[in-house]
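>>> Quick one: sequence plus predicted model below, questions after.
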Amino acid sequence: MRTQVAIVGGGPAGLLLSHLLHLQGVDSVVLERRSQEYVQQRVRAGVLEQGTMDLLREAGVGERMDREGDVHNGVHLQFDDERLHIPFTELTGRAISVYGQQEVVKDLNERRRADGGKVYFEVSDLSVHDVTTEQPHVRFTHDGVEHELRADFVAGCDGFHGVCRETIPDGIRKVYERVYPFGWLGILATVGPSSDELIYANHANGFALHSMRSATLSRFYLQCEPDEPLEQWPDERIWAELRTRLGAPGWKLEEGPIVDKGVTAMRSFVAEPMRYGRLFLAGDSAHIVPPTGAKGLNLAVSDVDRLAESIVDFYRTGSSTGLDTYSAACLERVWRVQHFSWWMTSITHRFGGPDAEFDRRLQRSQFDYLRTSKAAETTLAENYVGMPKR
């Protein structure tokens, strides 16, 4: 098999990259180890930055997002029972939209099928070879048949557990990592949202987040131990903790059947460089951020937007400038996002240890500063809605 760009990974990053290349006449093949049903059903991120929304619209895959997504012009921060609204649009002129990652994947899959895109699900035995030459290739098995896919470039969009990052030798690949001493218990409930905006709550019992997926589906998160057994969180305890941590004067939490729950560990991870020869990493294969800042999907979209532009420029003009600067340009944004996600995590979560009370007083001070400083509010707002493309 032969193509111009071999894309390893059929999640939002890989599918969007394939679509963006197709719009500019560049051929690609997408290889995904999971089934299409699995990729389209797994519940992941749900907040889209302004830049992500704009790109999906420009690429012709934003119609359902605009119809069904829920645009938000701000967010609530809460310390104990005091709630503060950060008005994104008023401060920055930009907004966010709540629209699930699985919905983005469905839209992209539908468009790739309509355009005749080559997307192979349930591939196995995948390996990447010769990326330091002008003829890299990917070997894989599909439907019991072994294949070799030759390409000009390989895009590693295969997530944290994929094979592409490991293709970069240890002596060249540098990894930076931070593991947080807590996790998030994620809950999906068939009940309408109790708030017009997301609520990030810092409570003595721990962090809580009120989010939403639709008019009849709400998403909640509770700080917990990273290895917390789900058996210790029956529905009654979950609702009791949500009422306590999200409680505020005059506000009532709507409750309903819980249809999904799971614990996610909290970590930060960056692999450098994001390019090795003709292999380019994008999305979770190169970086993981704590979900506190809602940045994972948006950072992946930013990566593939830049990568698509660089590849198209190479084919149109012969210039490799975009490809040569891809890693450095992406990493500049990656580290800005890492800092914001760390900061959001540090001001909203309960930290244990001998400095716990000191940390909580610092968090109180930061909350008061946000409440009294437009400059502080603006800094939070412009990072949350997404920094403009550079």
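Everything's here; your move. None of the values given here were measured: they were computed from a predicted structure.
>>> Could you use CA atoms for every contact and neighbour count after this?
Fine.
>>> Show me what the lengthiest helix in the chain is packed up against.
In the chain, taking DSSP state H as the definition, the longest helix is helix 321-348. Applying 3 or more CA pairs under 8 Å, 6 or more residues apart in numbering; DSSP states H and E, we find helix 321-348 packed against strand 199-203, strand 258-272, helix 296-317, helix 356-372.
>>> Show me what secondary structure element comes after the second one.
On the C-terminal side of strand 258-272, the closest following helix or strand by DSSP states H and E is strand 275-276.
>>> Just the residues contacting stretch 165-172, thanks.
128, 156, 271, 273, 276, 281, 285-286 (CA atoms under 8 Å, 6 or more residues apart in numbering).
>>> Nearest to L23, out of those: which one, please.
Taking CA to CA as the measure, L23 lies nearest G156 of the contacts of stretch 165-172, at 20.0 Å.
>>> how about that closest one, what does it touch?
Contacts of G156 (CA under 8 Å, 6+ apart): 7-9, 164-165, 279-282, 285.
>>> who wins for neighbours among those?
A282 (31 neighbours; other CA atoms under 10 Å).
>>> Can you tell me the SS state at A45?
coil (DSSP: H, G, I helix; E, B strand; the rest coil).
>>> Run through the residues that contact the closest residue to it other than its chain neighbours.
Among residues not flanking A45 along the chain, Q101 sits closest, at 5.3 Å (CA to CA, 6 or more residues apart in numbering). The contact partners of Q101, by CA under 8 Å, 6+ apart, come to 12, 43-46, 297.
>>> for Q366, same thing?
Q366 neighbours (CA under 8 Å, 6+ apart): I347.
>>> could you measure it against R306, distance?
35 Å (CA to CA, to the nearest Å).
>>> What of I199?
If you go by CA to CA, the gap between I199 and R306 works out to 32 Å.
>>> Now do the end-to-end distance for stretch 70-77.
19 Å.
>>> residues making contact with that stretch?
Residues contacting stretch 70-77 (CA under 8 Å, 6+ apart): 83-90, 94-99, 197-201, 214, 381.
>>> taking those residues one by one, which sit in helices?
88-90, 381.
>>> Looking at those, point me to the pair that's furthest apart.
Greatest spacing in the ones in helices among the contacts of stretch 70-77, by CA to CA: E90 and A381 (9.5 Å).
>>> Of these two, give the one with the bigger neighbour count.
The neighbour comparison of E90 against A381 (other CA under 10 Å) goes to A381, with 25 against 13.
>>> That one touches P87, doesn't it?
Yes - contact criterion CA atoms under 8 Å: A381 and P87 qualify, at 7.4 Å.
>>> and here's the other structure:
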Amino acid sequence: MKTQVCIIGAGPAGLLLGHLLRAEGVDCVVLERKSPDYVLGRIRAGVLEQITVSLMERLGLDARLKAEGLPHDGFNLADGERLIRIDIAELTGKHVVVYGQTELTRDLMDAREERGLQVIYDADDVTLHDVAGDAPFVTYTKDGTEHRVDARFIAGCDGFHGPSRKAVPASVGQEYEREYPFGWLGILADVPPCNHELIYANHERGFALASMRSETRSRYYIDVPLTEKVENWPDERLWDELAIRLGPQAAAHITRGPSLEKSIAPLRSYVFAPMRHGSLLLCGDAAHIVPPTGAKGLNLAASDVFYAARALTGFFRANDNDAIAAYSDTALSRVWKAERFSWSLTRLMHRFPQDGSFERAMQVAELDYISTSRAAQTSIAENYVGLPV
């Protein structure tokens, strides 16, 4: 098989890139090692920045997002006693939209046949070859038969554990990493949210987050040591802990219900540079991971895809090499700003095991400053709603 761009990974980043390229007349094929049901079964983020929403609008695939998404004009920081509301609409003139990543992936997936986007699922043993040159190719196995895809470019949208980043020689790439000493224990339940906007809470017992996927489905988190086990947290114990950490104002409105899903996700800050090597472009989690505190993971992948689609379209339609050459630096500039915001918000809202009274006093002072400073709130709002692309 021959194509112009071979995309590795059919999560939201890969599908979004595929649709953007097809809309511009660029030939592409998407390879995914898992089944469609498996891809849709992954529970992920749900807060969309304007870049992600605008790309869905540009593709004309935003009908359900508009009908079911929840526009949010702000969010809250809690310090155990009060809610500090960050009014992002008033401070920036923009808003975010709560719409589950699973639903966005479904919208992209459902449109693939109509838009002529070829996606090959259950592609095993995906391997990238000759990425440093102008004639890379990908091999994979499906139903016991090996196949080959020749392309001019390969886009690695296959997540942190995929093969794309591993195709970059160690002598070329550099890793920047920070692992955090805790994970997020999350619960998904079909109950109305306790607040119409998200609440990030810093309590003496630890961090908590009150979020939602819809007006009838809630997503809550608490931080726990990495050694903790989900089995140690029956639903009732988790609801009790959430009520304590979120504070009395939120606790009064918590509706309890049986969990649909519970899991513990470790937190990591990670960047791989460069994001381009020869004919290989990395997008999303293949190149970077952010802690979920700032709601940046999916949105950062969307901005990567925006830059990659622009560069690839320019190459094939106008023989423009400049955007391809600049892709890594352009994407990394926004990546590092998002990493900074996610790291700083994680540092502010969590209790680290090594911290003492001084570090705690700094958190209290920072939250107090944010509560009374329009400048501080504006900075947070600008980053939360998404920096320009």
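Great, that's in hand. Predicted model, so just to flag it, every value in this text is computed and none were measured.
>>> how about the helices of the stretch 151-300 of structure 1, start to end?
Assigned by DSSP state H, counting those that start in this stretch, the stretch 151-300 of structure 1 shows helices spanning 164-167, 235-246, 296-317.
>>> Show me the one of these that comes nearest G62 of structure 1.
Closest of the helices of the stretch 151-300 of structure 1 to G62 of structure 1 is helix 296-317, at 13.6 Å (criterion: CA to CA).
>>> hmm, who's touching the closest one?
12-14, 16-17, 20-21, 24, 26, 45, 48-49, 52, 101, 282-284, 288-289, 319-323, 326, 330, 334, 337.
>>> Any of these buried? List them.
12-14, 16-17, 20-21, 26, 45, 48-49, 52, 101, 282-284, 288-289, 322-323, 326, 330, 334, 337 (16 or more other CA atoms under 10 Å).
>>> show me what contacts A381 of structure 2?
86-88, 91-92.
>>> Repeat that for A45 of structure 1.
Contacts of A45 of structure 1 (CA under 8 Å, 6+ apart): 100-101, 294, 296-297.
>>> Any figure for the gap between it and G100 of structure 1?
Going from A45 of structure 1 to G100 of structure 1 by CA to CA gives 6 Å.
>>> try V191 of structure 1
16 Å.
>>> cool, E134 of structure 1 as well?
38 Å.
>>> Going by how many neighbours each has, rank these two and give me the top one.
G100 (21 against 12).
>>> ok, and the closest non-adjacent residue to that one?
G46 (4.0 Å).
>>> shouldn't that neighbour be in contact with S218?
No - the criterion here is CA under 8 Å, and G46 of structure 1 misses it with S218 at 11.0 Å.
>>> can you tell me which residues contact the closest residue to L246 of structure 1 other than its chain neighbours?
Counting by CA to CA, 6+ apart, the nearest residue to L246 of structure 1 once its immediate chain neighbours are dropped is A201, at 6.1 Å. By CA under 8 Å, 6+ apart, the contact list for A201 of structure 1 reads 77-80, 207-209, 245-246, 348.
>>> Could you find the counterpart of A201 of structure 1 in structure 2?
Residue pairing (TM-score structural alignment): A201 of structure 1 is matched to A201 of structure 2.
>>> re the thing from before, any idea which of the contacts of Q101 of structure 1 is closest to P388 of structure 1?
L297 (16.0 Å).
>>> Give me the neighbour count for that closest one.
25.
>>> Distance check, the residue lying closest to L282 of structure 2 once chain neighbours are set aside against F341 of structure 2.
What sits nearest to L282 of structure 2 in space, not counting adjacent residues and going by CA to CA, 6+ apart, is G156, at 4.6 Å. Between G156 of structure 2 and F341 of structure 2 the computed distance is 25 Å (CA to CA).
>>> Same question for F160 of structure 2.
Counting by CA to CA - F160 of structure 2 and F341 of structure 2 are separated by 20 Å.
>>> for A78 of structure 2, same thing?
As judged by CA to CA, A78 of structure 2 and F341 of structure 2 stand 18 Å apart.
>>> what about those two, which has more around it?
A78 (24 against 20).
>>> What residue in structure 1 is paired with the more buried one?
So, by TM-score structural alignment, A78 of structure 2 is matched to Q78.
>>> What residues does its match make contact with?
Contacts of Q78 of structure 1 (CA under 8 Å, 6+ apart): 84, 199-202, 246.
>>> do F79 of structure 1 as well
Contacts of F79 of structure 1 (CA under 8 Å, 6+ apart): 201-203, 364, 367.
>>> From K252 of structure 1, how far off is it?
From F79 of structure 1 to K252 of structure 1 the distance is 17 Å (CA to CA).
>>> Let me know the closest of the ones in helices among the contacts of stretch 70-77 of structure 1 to R57 of structure 1.
T89 (19.1 Å).
>>> sorry, back to before: just the contacts of A45 of structure 1 now: which is nearest D235 of structure 1?
G100 (23.3 Å).
>>> The closest one against Q40, yeah?
No - here G100 of structure 1 does not reach Q40: they are 10.3 Å apart, not a contact under CA under 8 Å.
>>> hang on, isn't L188 of structure 1 packed against G262?
No - judged on CA under 8 Å, L188 of structure 1 makes no contact with G262 at a distance of 9.4 Å.
>>> So for the two, which residue has more residues nearby?
Per other CA under 10 Å, whichever of L188 of structure 1 and G262 has more neighbours is L188, with 21 against 14.
>>> Enumerate every residue touching that one.
217-220, 258-261.
>>> Kindly recompute the last result at 10 Å.
Contact analysis of L188 of structure 1 by CA atoms under 10 Å, 6 or more residues apart in numbering lists 43, 211-213, 217-221, 256-262.
>>> quick one: the longest helix of structure 1 to chain centroid distance?
Helix 321-348 of structure 1 sits 13 Å away from the centroid of its parent chain (CA atoms, centre = their mean, to the nearest Å).
>>> Name the residues of that helix that come out as buried.
322-323, 326-327, 330-331, 333-334, 337-342, 344-348.
>>> repeat for stretch 300-319 of structure 2
Those would be 300-314, 316, for stretch 300-319 of structure 2 by 16+ other CA under 10 Å.
>>> All set now, cheers.
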